[in-house]
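Peer 1: model the following, please.
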Amino acid sequence: MALREINFDGLVGPSHNYAGLSVGNLASARNAGALSHPRAAALQGLAKMRGNLALGLPQGLLLPHPRPNARWLDALGVNHSPVDAWAMSAAAMWTANAATVSPAPDTADGRCHLTVANLMTMPHRSHEWPNTLRQLRIAFAHPAFAVHKPVLPPLGDEGAANHMRLGPAHDAPGVEVFVFGRSGGGFPARQHAVASQAVAFRHGLDPQRTLFVEQTPEAISAGAFHNDVVAVADGLTLFTHEQAFSDKDAFYADLRRLLPDVRIVEVPASRISLADAIATYLFNAQLVTLPGGEQALILPVEARDHATVGRYLAELVAGNGPIRRLIFVDVRQSMANGGGPACLRLRVVADPDTVDPRFLLDEAKIDRLEGLVRQTWPETIDPATLTDPALVADILAARAGLLAMLDLAAELSD
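Peer 2: Modelled structure (predicted):
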């Protein structure tokens, strides 16, 4: 099998709205109650996916969930604010929280393992996992994969946003890093240490090549609700803020022991404050290796346009470090709700031929998706109107059209 890294981006759903539901996510709180633009948001996401294809990177897609989540509302036995907003959440678009993924070279049975995240800390995300599990079990039904149910509550698990993998190649054993947290500044820590340990155990990872690292309370209190807001890794490169990890010296020493060629690019707090890093999502970037071997950062335009961060990035690629190219993308609608380029994708190292082709993209399929979005996604949503029957009908019809287009209605219609 030819293993490649495939980015599975979440298509922004037709119920994309700014209800401000995510405690500790500063952008989400800041824009609570504002008018959202679901059509523009989905088109921005598709443009990012098209750009990745143009770079020579395999690109996949995960789909919006049924909204409102009628089954969950019926089970809950209540339907009023804020529950109606929870049931209409489009947060499944951030597929970095869909699951934790361990590639086949790291696992005891030689399969790629995926554990769906329970997302239990936030009510509006706690009901995502059943539909995520359904999608992943269709997309990765090949025997090369093992797809697991979530870790049981009360152990909060938020998926790949708190997980990194470093290694010399996709087909060689790597080092998997699980980042957990504790509460900081009144904000909840969303990744429990025992949940991370449970995922590593069920994936059959080598304990000698698996690290568990604590995120700093300072990062959490500053608004880094996931590790991928302050650190990102690819290949043998770790790009991180100085204040990302509680015992960074021990962590770096472990990495260097296990991977002598590791390259740690640490951004000093004296250059970029946590506040500026989080406001621009400097680290919530896709760090990728292009087909020619060059490493690139796919960043939000906010990082380019910020004077301090933009200046740092220009110096970064002008130096002799491993990151040689900057690619800026407009995902402003996602950013305004607290998710940058890295939040929008789940990385899976696999042979593309083992993935259900309905979840893989090419230019022609993106063209069709863009046409559907332009025709059926709501142009705007006011959070105060989330229960409007006409809006609900439009959202249901838009998703039904998407499932029909991708020939997934039989498996994913509710």
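
Peer 1: can we go C-alpha only for contacts and neighbour counts from here?
Peer 2: OK.

Peer 1: from residue 107, how far off is the nearest residue to residue 186 once chain neighbours are set aside?
Peer 2: Leaving aside its sequence neighbours, residue 186 sits nearest to residue 221 (Cα to Cα, 6 or more residues apart in numbering; 7.1 Å). With distances taken as Cα to Cα, to the nearest Å, residue 221 is found 34 Å from residue 107.

Peer 1: residue 281 too?
Peer 2: Residue 281 is 31 Å from residue 107, by Cα to Cα.

Peer 1: which residue of the two possesses the greater neighbour count?
Peer 2: residue 281 (27 against 20; other Cα atoms under 10 Å).

Peer 1: pretty sure that one sits against residue 305.
Peer 2: No: taking contacts as Cα atoms under 8 Å, residue 281 lies outside contact range of residue 305: 11.8 Å.

Peer 1: any idea how far residue 390 lies from residue 90?
Peer 2: 18 Å.

Peer 1: next up, identify which helix or strand residue 176 is on.
Peer 2: In the assignment (DSSP states H and E), residue 176 maps to strand 175-180.

Peer 1: next SSE after that strand?
Peer 2: Next element after strand 175-180 (DSSP H and E): helix 193-202.

Peer 1: nearest residue to the middle of this protein?
Peer 2: residue 96 (1.9 Å; Cα atoms, centre = their mean).

Peer 1: residues in contact with that one?
Peer 2: 159-161, 342-347 (Cα atoms under 8 Å, 6 or more residues apart in numbering).

Peer 1: let's have those residues in CSV, adding distance to residue 169.
Peer 2: Listed next are these as CSV, based on distance: Cα to Cα, whole Å:
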residue, distance to residue 169
159, 22
160, 19
161, 21
342, 21
343, 23
344, 24
345, 20
346, 18
347, 14
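
Peer 1: looking at those, which are in strands?
Peer 2: 345-347 (DSSP state E).

Peer 1: can you lay out the residues you listed as JSON lines showing neighbour count and distance to residue 145?
Peer 2: Formatted as JSON lines, the ones in strands among the contacts of residue 96 follow (neighbours: other Cα atoms under 10 Å; distance: Cα to Cα, whole Å):
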{"residue": "345", "neighbour count": "28", "distance to residue 145": "19"}
{"residue": "346", "neighbour count": "26", "distance to residue 145": "15"}
{"residue": "347", "neighbour count": "23", "distance to residue 145": "14"}
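
Peer 1: here is the second sequence; please produce its structure so I can put it next to the first one:
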Amino acid sequence: MSLVEINFDGIIGPSHNYAGLSLGNLASSNNAGAPSYPRAAALQGIEKMRANIGLGLVQGFFMPLNRPNQNWLNGLATDMQSAQPHIRAAAFSASAMWAANAATVSPAPDTADGKCHLSAANLLSMAHRSHEWVGTAAQLRLAFANERHFVVHDPVPAPFGDEGAANFMRLCASHDAAGIEIFVYGKTGGPFPARQHIEASKAIARAHRLDPDKVLFVQQSEIAIAAGAFHNDVVAVANERLLFTHEHAFEYPEQTYADIKRLMPEAEIIIVPADRVSLADAIQSYLFNAQLVTLPNGGMALILPDEAQENARVWSWLTEMLEGNGPIRRLVPVNVRQSMANGGGPACLRLRVVADPTTVDQRFIADAHKLDIIAEVVAAHWPETILPDQLGDTDLLDKVRLARLKLLEATDLVALA
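Peer 2: A predicted model of the protein is given here:
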């Protein structure tokens, strides 16, 4: 069995809008009330997937969830026409596009039973995300239905919040080798909530049957959360033996680095100093919310949002890093501006799964032809623009539902309807 890293991107749904629902997410708050462009957003995401395939990477995708979520509204004894605006917006949110929050994934080499374990995230800290897990778990169980190779777990129960892979990292000699798994939790962040609870992280490590001697539980820094790093992947990212991190990512950085080196002496750690790139610059540019990937030729690339290239301080540091002949050999800027405006960069849009691609339901594996089909559906059926005050509009709701159904039909995934 050939294990490789597969990046599953969330296709940006037809209900993509800017309602400012995510406390602590500065981009989401700053753009609340602005017009969104769902069609452009989805096409930008498709082009990112297409570019990844062009780099020689294995690419997958997840479908948008059914929106508005009438089952959730039923539980609140309301509907889209009579619900309060914040409830209506939460039911209509397209936030499942950020697949990094879909689940935590432990590959087969790390687990006692030699299977890849996936735990759907409960996302309890935000109302608009807390009802995602039912649709997400159903999709995971379809994509990873092969029980010889995968185990899909329901979320950790309340009240312990879990944000999925956005607060999780893995270091290993190669993707198909056993590694160490790093769970990053929060405690406080000034005015903003810490979304990842340590008890949720510990529960997932137990459920995934991980070796306790190969697991670290690390606290995210309070100043990073207060600055707007609502997930760890806004300030740190790992790939194979490399940790790429901001100086202020962790509450106890020296202990964190020492523990990593103790468990994996060959690990490399690149620390971006705060006097070169401030937390504010890192969060504005989403420098660390990048896909750090291994290319087929063995070198690493950093797939960054265009905003990182446009930030002079960030780009200056990155170009100097490249000149140093370190493990990161390529910088690949991509346009995901619609996602960025709601607080999600390239890394937010994807869930990393190390597996043999042939063991995954092939309907979820991307190629150029499938992406062409998806793009055609998006161009024909996704709304061009949405304003927050349209969320109760019956015509818009019907258009959004029909758009998703057309995509499910085109990809032979009507089982998710």
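
Peer 1: rewinding a little: what strand or helix carries the aligned residue in the second structure for the residue nearest to residue 186 of the first structure?
Peer 2: Aligned counterpart of residue 221 of the first structure in the second structure: residue 226 (TM-score structural alignment). Per DSSP H and E, residue 226 of the second structure falls inside helix 222-227.

Peer 1: okay, stretch 248-258 of the first structure sits on what stretch of the second structure?
Peer 2: Going by TM-score structural alignment, stretch 248-258 of the first structure lines up with residues 253-263 of the second structure.

Peer 1: compared with the first structure, how much does that stretch deviate?
Peer 2: Once fitted to the first structure, stretch 253-263 of the second structure is off its aligned match by 1.1 Å on average (mean Cα distance after the TM-score superposition for the first structure).

Peer 1: sorry, back to before: for the residue nearest to residue 186 of the first structure, give its distance to residue 26 of the first structure.
Peer 2: 10 Å.

Peer 1: residue 307 of the first structure: how many residues sit nearby?
Peer 2: Around residue 307 of the first structure there are 10 residues (other Cα under 10 Å).

Peer 1: quick one, what contacts the residue nearest to residue 132 of the first structure when sequence neighbours are not counted?
Peer 2: The spatially closest residue to residue 132 of the first structure, leaving aside those adjacent along the chain, is residue 98, at 6.5 Å (Cα to Cα, 6+ apart). For residue 98 of the first structure, the contacting residues are 92, 116-117, 129, 132, 158-160, 346, by Cα under 8 Å, 6+ apart.

Peer 1: just residue 154 of the second structure next, same as before
Peer 2: 119-121, 137.

Peer 1: which of these lies closest to residue 231 of the second structure?
Peer 2: Taking Cα to Cα as the measure, residue 231 of the second structure lies nearest residue 121 of the contacts of residue 154 of the second structure, at 13.4 Å.

Peer 1: how about the closest one, what does it touch?
Peer 2: Residue 121 of the second structure touches 101-104, 133, 154-156, 162-164, counting by Cα under 8 Å, 6+ apart.

Peer 1: please repeat the previous calculation with a cut-off of 6 Å.
Peer 2: With contact set as Cα atoms under 6 Å, 6 or more residues apart in numbering, residue 121 of the second structure has these partners: 102-103, 155, 162-164.

Peer 1: which of the residues you listed sits closest to residue 199 of the second structure?
Peer 2: residue 162 (9.0 Å).

Peer 1: now check that closest one against the first structure: what is it aligned to?
Peer 2: Using TM-score structural alignment, residue 162 of the second structure sits opposite residue 157 in the first structure.

Peer 1: contact partners for that match?
Peer 2: Counted by Cα under 6 Å, 6+ apart, residue 157 of the first structure has contacts 117-119, 191, 195.

Peer 1: name the element residue 49 of the second structure belongs to?
Peer 2: helix 38-54.

Peer 1: that helix vs the first structure - mean distance after superposition?
Peer 2: Mean for helix 38-54 of the second structure is 0.2 Å (mean Cα distance after the TM-score superposition for the first structure).

Peer 1: next SSE after that helix?
Peer 2: Next along from helix 38-54 of the second structure, by DSSP H and E: strand 58-62.

Peer 1: so which elements touch that following strand?
Peer 2: strand 4-10 (3 or more Cα pairs under 6 Å, 6 or more residues apart in numbering; DSSP states H and E).

Peer 1: follow-up on the earlier one: doesn't the residue nearest to the centre of the first structure lie inside a strand?
Peer 2: No: counting by DSSP: H, G, I helix; E, B strand; the rest coil, residue 96 of the first structure falls outside a strand, being helix.

Peer 1: which residue in the second structure aligns with it?
Peer 2: So, by TM-score structural alignment, residue 96 of the first structure is matched to residue 100.

Peer 1: what about stretch 303-323 of the first structure, how long is it end to end?
Peer 2: With Cα to Cα, one end of stretch 303-323 of the first structure sits 16 Å from the other.

Peer 1: quick one on the thing from earlier: would you mind getting the average deviation of the helix or strand that the helix holding residue 226 of the second structure is followed by from the first structure?
Peer 2: Per DSSP H and E, the first helix or strand lying C-terminal to helix 222-227 of the second structure is strand 236-239. Following superposition, strand 236-239 of the second structure is found to deviate from the first structure by 0.1 Å on average (mean Cα distance after the TM-score superposition for the first structure).
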